[in-house]
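next come a sequence and a model predicted from it.
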Amino acid sequence: MDTSLVTTEIREGYRVLTLNRPDRLNSFSAAMHAELMAALVAAEADTSCRAMLLTGAGRGFCAGQDLSDGVFTPGETPDLSVTIATYYNPLVRKLRSLPMPVICAVNGVAAGAGANVAFACDIVIAARSAKFIQAFAKLGLVPDAGGTWILPRLVGTARARALALLAEPVPADQAEAWGMIWKSVDDADLMTEAHRLATHFATQPTAGLALMKQALDASEINSLDQQLDLECDLQGQAGRTPDYLEGVTAFMEKRAPRFVGRQ
């Protein structure tokens, strides 16, 4: 039995990271944070890894922060900013900056920071039984792990405010309809679809996709002029990659491209 709090499975061209505290609905502890960050760093360092798939073991994806993991002591006032600065902010930044597509397969409840960590990934697919909950209001807290930034951009201001203030669960089908996630699928098909996506990305022009991620993130705060200049710079970089030459050559030769991926 694997006692790791985050397991890593190395497939051809991609890695599968699984949050592995099923008895706690994969809620975050300091130890699990450390293992997840180490797994992300290892995936980034492996140039043969061209995509990453994140999911959870058991019946849930992630229930957010484990309140029994030293962040709350009866009668004491905690400084939660330390937990955020030490663990959640670096995790979200790492997920957003990985030079490869990151797929999140939500296999059950994604609550609090668990939901927002999922939203930090590039493509989110969810089992139809899954639910997304901004649970913070139930504890008198503010959405963290990037929730106040990414949620309005996914679903709009009105829905983001209501979801944060009311802490009502959003079923996977509704999350898809609102643009909160890419798609919902039958529970039995979740991992098949997730692996299909990862296998696809394992053969794609990874360096170009990484530049695309960079451009899309920057567009949230750039003016049009700034974004046009950034597109110009990034396209220049993309055009100097071996995959661009291969893509054009394959198109001219009417064959499937053989992209090398990360440089």
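Perfect, thanks for sending it. Residues are numbered from 1 along each chain as shown.

alpha carbons only for contacts and neighbour counts from here, please
OK.

does residue 125 belong to a helix, a strand or coil?
What DSSP: H, G, I helix; E, B strand; the rest coil gives for residue 125 is strand.

ok, it - contacts?
Contact analysis of residue 125 by CA atoms under 8 Å, 6 or more residues apart in numbering lists 103, 104, 105, 106, 181, 182, 183, 184, 185, 190, 194.

state the distance from the fourth one to residue 87.
The reference is to residue 106. Per CA to CA, to the nearest Å, residue 106 is found 21 Å from residue 87.

the more surrounded of those two?
Shown here are residue 106 and residue 87; by other CA atoms under 10 Å, residue 106 has more neighbours (33 against 19).

quick one: contacts for the nearest residue to that one once chain neighbours are set aside?
Leaving aside its chain neighbours, residue 106 sits nearest to residue 126 (4.5 Å; criterion: CA to CA, 6 or more residues apart in numbering). By CA under 8 Å, 6+ apart, the contact list for residue 126 reads 105, 106, 107, 108, 172, 181, 183, 184, 185, 190.

how close does the fourth one sit to residue 238?
As judged by CA to CA, residue 108 and residue 238 stand 37 Å apart.

higher neighbour count, those two?
Higher neighbour count among residue 108 and residue 238: residue 108, with 25 against 20, using other CA under 10 Å.

right, and that one touches residue 57 too?
No - applying CA atoms under 8 Å as the test, residue 108 and residue 57 come out as separate, 9.4 Å apart.

other SSEs contacting the helix or strand residue 159 falls within?
Using DSSP states H and E, residue 159 sits in helix 157-166. Other helices and strands packing on helix 157-166, by 3 or more CA pairs under 8 Å, 6 or more residues apart in numbering; DSSP states H and E, are helix 147-155.

residues in contact with the helix it packs on: which ones?
113, 116, 119, 120, 158, 159, 160, 161, 178, 179, 180.

could you redo the last one with a cut-off of 7 Å?
Residues from elsewhere that reach helix 147-155 (CA atoms under 7 Å, 6 or more residues apart in numbering): 116, 160, 178, 179, 180.

also stretch 221-234?
211, 215, 219.

can you list those residues in JSON lines and add secondary structure?
JSON lines is the format used below for those (three-state DSSP):
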{"residue": "211", "secondary structure": "helix"}
{"residue": "215", "secondary structure": "helix"}
{"residue": "219", "secondary structure": "coil"}
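
this is the comparison structure:
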Amino acid sequence: MTVRLDISDGLATITLERSSLNVETKVAFQEAVDGVSGARAVLVTAEGKNFCVGQDLAEHVEALQADPKTAMDTVGIHYNPLIRSLKNLDVPVVVAIPGACVGAGLGIALAGDVRVAGTGSSFATAFTGIGLASDSGLSYSLVESLGSSRAGALMLLGDKITAEQALDWGLVHRVVPDEEVRDAAAQIARRLATGPTEAYRHVKSLVRASASGLFDALDREARAQTALGQTVDHKAAVDAFLAKAKPVFQGH
């Protein structure tokens, strides 16, 4: 089991049991999101030291070796439906973010409504470091959260930001000591699970209407990642990452 779903007293808790996303985990995550029907709030959390570091690169290397033309199909098959499903939930979604929140993990976190991080949490896009653009809705959700200047710099440079910066910039809503992040998020989620559910549904609907550009962004990202997944730079960067070496980009 890589993702666990528990529903109690109107609260659905989705727990990631591994920090990198392979096909098994992505499918299980989608099934968990599809299984929260009837809950009055959702908590997304992780049991390891990190929230989510994005795509399992070992699995991605296997896909590249099998066929670079289809290696990025997972964006359209798994990531896009997952982000759409999370964003379309009509009940509040709280995300507890321990440790690192990177790549698709950041996209997942931003698909929630309330984010709680630990003091030692960190955030990064990371895609350009391996010759890719963004997926999981980041080209929309980061701009929506941070503005085009900060979002563009984060996506281009791939720099890591701290929990303090994330709070200051509005990327997360609360920062607590690392050992309290799951309990603090669960407390908020339980509060929402006992709140005015119909009012929350309308709030979510109104916010979602203003964020309709996210779904167009998901489609654009899928096309970009498919093209970039076949580049020389991407393959070289992935090989360098696995070899713990610094990639040398040729520009194509």
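Yep, that arrived. Because the structure is predicted, anything quoted here is derived from the model rather than measured.

next, the TM-score between them, please.
After superposition, the two chains reach a TM-score of 0.80 (TM-score structural alignment, normalised by the length of the second structure), with 212 aligned residues with a CA RMSD of 1.7 Å.

before we move on, back to that, what residue of the second structure matches up with the residue nearest to residue 106 of the first structure?
In the second structure, the residue paired with residue 126 of the first structure is residue 117, using TM-score structural alignment.

then residue 32 of the first structure?
Using TM-score structural alignment, residue 32 of the first structure pairs with residue 25 in the second structure.

report the contact partners of its match.
2, 3.

sorry, back to before: out of the contacts of helix 147-155 of the first structure, name the ones that lie in strands.
Counting by DSSP state E, these place none of their members in strands.

among these, who's most crowded?
Going by other CA under 10 Å, residue 116 tops these with 27 neighbours.

ok, for the aligned partner of that residue in the second structure, nearest residue in space, not its chain neighbours?
Using TM-score structural alignment as the criterion, residue 116 of the first structure maps onto residue 107 of the second structure. Excluding the flanking residues, the one nearest residue 107 of the second structure by CA to CA, 6+ apart is residue 136, at 4.9 Å.

hang on, that neighbour packs against residue 80?
Yes - counting by CA atoms under 7 Å, residue 136 of the second structure does reach residue 80; the two are 6.1 Å apart.

from residue 200 of the first structure, how far out is residue 127 of the first structure?
For residue 127 of the first structure, the distance to residue 200 of the first structure equals 20 Å [CA to CA].

more neighbours, these two?
For the pair residue 127 of the first structure and residue 200, the greater number of neighbours falls to residue 127 (23 against 14), based on other CA under 10 Å.

residue contacts, the more buried one?
Counted by CA under 7 Å, 6+ apart, residue 127 of the first structure has contacts 106, 107, 108, 172, 184, 185, 186, 187, 190.

just those now: which is nearest residue 36 of the first structure?
The nearest member of those to residue 36 of the first structure, counting by CA to CA, is residue 106 at 16.3 Å.

the closest one matches what in the second structure?
Looks like residue 106 of the first structure aligns to residue 97 there (TM-score structural alignment).

and its match, what is it in contact with?
Contacts of residue 97 of the second structure by CA under 7 Å, 6+ apart are 45, 51, 116, 117, 118, 121, 181.

what about the counterpart of the residue nearest to residue 107 of the second structure in the first structure, distance to residue 84 of the first structure?
Superposed on the first structure with TM-score structural alignment, residue 136 of the second structure falls opposite residue 145. Between residue 145 of the first structure and residue 84 of the first structure the computed distance is 7 Å (CA to CA).

test my guess that residue 178 of the second structure contacts residue 96.
No - contact criterion CA under 7 Å: residue 178 of the second structure and residue 96 do not qualify, at 10.5 Å.

ranges for the strands of the first structure?
Under DSSP E, the first structure gives strands at 6-11, 14-19, 52-56, 60-62, 102-106, 109-111, 123-127, 131-133, 170-171, 183-185.

and the third one, which stretch of the second structure?
Read that as strand 52-56 of the first structure. Strand 52-56 of the first structure maps onto residues 42-46 of the second structure, going by TM-score structural alignment.

neighbouring contacts of that stretch?
11-17, 51, 92-97, 186, 189.

okay, which residue is most central for the first structure?
The residue lying closest to the centre of the first structure (CA atoms, centre = their mean) is residue 121, at 1.9 Å.

residues contacting that one?
95, 96, 102, 103, 104.

who's more crowded, residue 136 and residue 80 of the second structure?
residue 136 (32 against 20).

gap between the more buried one and residue 89 of the second structure?
Counting by CA to CA, the gap from residue 136 of the second structure to residue 89 of the second structure is 16 Å.

before we move on, what about residue 34 of the second structure?
9 Å.

same check on residue 28 of the second structure?
From residue 28 of the second structure to residue 89 of the second structure the distance is 17 Å (CA to CA).

and these two? Which one has more around it.
residue 89 (21 against 18).

can you name the residues in contact with stretch 69-80 of the first structure?
By CA under 7 Å, 6+ apart, stretch 69-80 of the first structure touches residue 29.

show me what counts as buried in it.
residue 71 (16 or more other CA atoms under 10 Å).

cool, stretch 128-142 of the first structure as well?
128, 129, 130, 131, 132, 133, 134, 135, 136, 137, 142.

that one: end-to-end distance?
27 Å.

report the distance from that stretch to the chain centre.
17 Å (CA atoms, centre = their mean, to the nearest Å).

before we move on, what about stretch 160-175 of the second structure?
With CA atoms, centre = their mean, you get 15 Å for stretch 160-175 of the second structure.

and if you look at stretch 11-19 of the first structure?
13 Å.

contacts made by it with the rest, please.
5-10, 26, 48-57, 198, 202.

specify, as a residue range, where it falls in the second structure.
So stretch 11-19 of the first structure sits over residues 8-16 in the second structure, by TM-score structural alignment.

how about the contacts made by residue 76 of the second structure?
residue 222 are the contacts of residue 76 of the second structure under CA under 7 Å, 6+ apart.

so what does it match up with in the first structure?
Match for residue 76 of the second structure (TM-score structural alignment): residue 85.

from residue 97 of the first structure, how far off is that match?
Taking CA to CA, one finds residue 85 of the first structure at 17 Å from residue 97 of the first structure.
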